[in-house]
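>>> With the input below, show me the fold.
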Amino acid sequence: MSKSECAPTDALECCTSLAAEPIDAEQAETIAPLLKALGDPARLRLMSLILSHEGGEACVCDLLPCFDLSQPTISHHLKVLHDVGLVSRERRGTWVYYSARPGALSALGSLFDVAVPA
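Prediction:
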């Protein structure tokens, strides 16, 4: 799929490295919120904690002791990560479990692939 065929919601899934060719304004508008979400230290740390947690998923109750933040603040940060598509969530009884969306993270990482000259 060429970049001109990318729908805004598909920007990460269909776009290659930023070094391959310039992205258009619409793609930049789609990708920027993901980078902005990860630009917050608490959210970046939450991503790391979720990814490194046993089974690749964590409940707010698992994450809360790692921060000097209130439960509502942690929940807000997790909502931001969910809203931009970096994590998925599943309610189990009274708890909500969060897991990283591997496809979104892989696509985000591939944006920064730069070919090294031989």
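
>>> From now on I want contacts and neighbour counts done on CA atoms only, so please keep to that.
OK.

>>> Just give the nearest non-adjacent residue to the spatially most central residue of the chain, would you?
Geometric centre of the chain, nearest residue: residue 86, 2.8 Å, by CA atoms, centre = their mean. Spatial nearest neighbour of residue 86, excluding adjacent residues (CA to CA, 6 or more residues apart in numbering): residue 101 at 5.5 Å.

>>> now stretch 46-60, how far from the centre of its chain.
Centre-to-centre, stretch 46-60 and its host chain are 13 Å apart (CA atoms, centre = their mean, to the nearest Å).

>>> Now do the buried residues in it.
46-47, 49-51, 57-60 (16 or more other CA atoms under 10 Å).

>>> give me the element residue 97 is part of.
Taking DSSP states H and E as the criterion, residue 97 maps to strand 95-100.

>>> To check against the first, give me the structure of this:
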Amino acid sequence: MVMSVENDVIRLLADPLRARIVELLAREALCVCHLVEETGAKQTNISNHLRALREAGLVETEPCGRFVYYRLRPEPLERLAAHYAELADAVRRTYTRDTRRACP
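Below you'll find the predicted structure:
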């Protein structure tokens, strides 16, 4: 069963704008003004998405003068990737035509 943290990550990344924000933050730390410029979304929308990502532990903040930069944390993504890698391994090990459950 997928742990609740992974469920949160899946739910958050299902939103196209949040997924785009995560992709951008995977390359460099950015502030809200950069994300507005890159995505074309409104500042309040970006801020709301960043708050959700921060609350889920996907991003962390880094104050820099009067700006706040957002940085992606790799650990939640690594846990999610590991979970799905384990599922893929289980399929490779056990799933064949002979492993079907009989119908009643």
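
>>> Got a TM-score for the pair?
Here the TM-score for the pair of chains, by TM-score structural alignment, normalised by the length of structure 2, is 0.76; 89 aligned residues with a CA RMSD of 1.6 Å.

>>> Superpose on structure 2 and give me the mean offset of the strand holding residue 97 of structure 1.
Aligned to structure 2 and superposed, strand 95-100 of structure 1 gives a mean residue distance of 0.9 Å (mean CA distance after the TM-score superposition for structure 1).

>>> What range does that strand cover in structure 2?
Here strand 95-100 of structure 1 aligns to structure 2 at residues 67-72, judged by TM-score structural alignment.

>>> So what touches that stretch?
Contact with stretch 67-72 of structure 2 is made by 22, 25-26, 28-32, 58-63, as judged by CA atoms under 8 Å, 6 or more residues apart in numbering.

>>> just curious, which of the residues you listed is nearest to residue 79 of structure 2?
Using CA to CA, residue 58 comes nearest to residue 79 of structure 2 of those, at 11.4 Å.

>>> Please list all residues in contact with that closest one.
So, once contact is read as CA under 8 Å, 6+ apart, residue 58 of structure 2 ends up touching 9, 72-74, 76-77.

>>> sorry, back to before: so which bits of the helix or strand following the strand holding residue 97 of structure 1 are buried?
For strand 95-100 of structure 1, the following helix or strand on the C-terminal side (DSSP H and E) is helix 102-110. Residues 104, 107-108, 110 are the ones in helix 102-110 of structure 1 that count as buried (16+ other CA under 10 Å).

>>> what does stretch 58-68 of structure 1 give?
Neighbour counts over stretch 58-68 of structure 1 (16+ other CA under 10 Å) mark 58-60, 63-64 as buried.

>>> got the contacts of residue 58 of structure 2 as CSV, with distance to residue 46 of structure 2 columns?
As requested, the contacts of residue 58 of structure 2 are exported to CSV (distance: CA to CA, whole Å):
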residue, distance to residue 46 of structure 2
9, 17
72, 15
73, 18
74, 20
76, 20
77, 20
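
>>> Excluding covalently adjacent residues, which one is nearest to residue 97 of structure 1?
In space, residue 97 of structure 1 is closest to residue 59, 4.3 Å off (CA to CA, 6+ apart).

>>> oh, I was asking about residue 74 of structure 2
Closest to residue 74 of structure 2 by CA to CA, 6+ apart is residue 58, at 7.6 Å.

>>> All set now, cheers.
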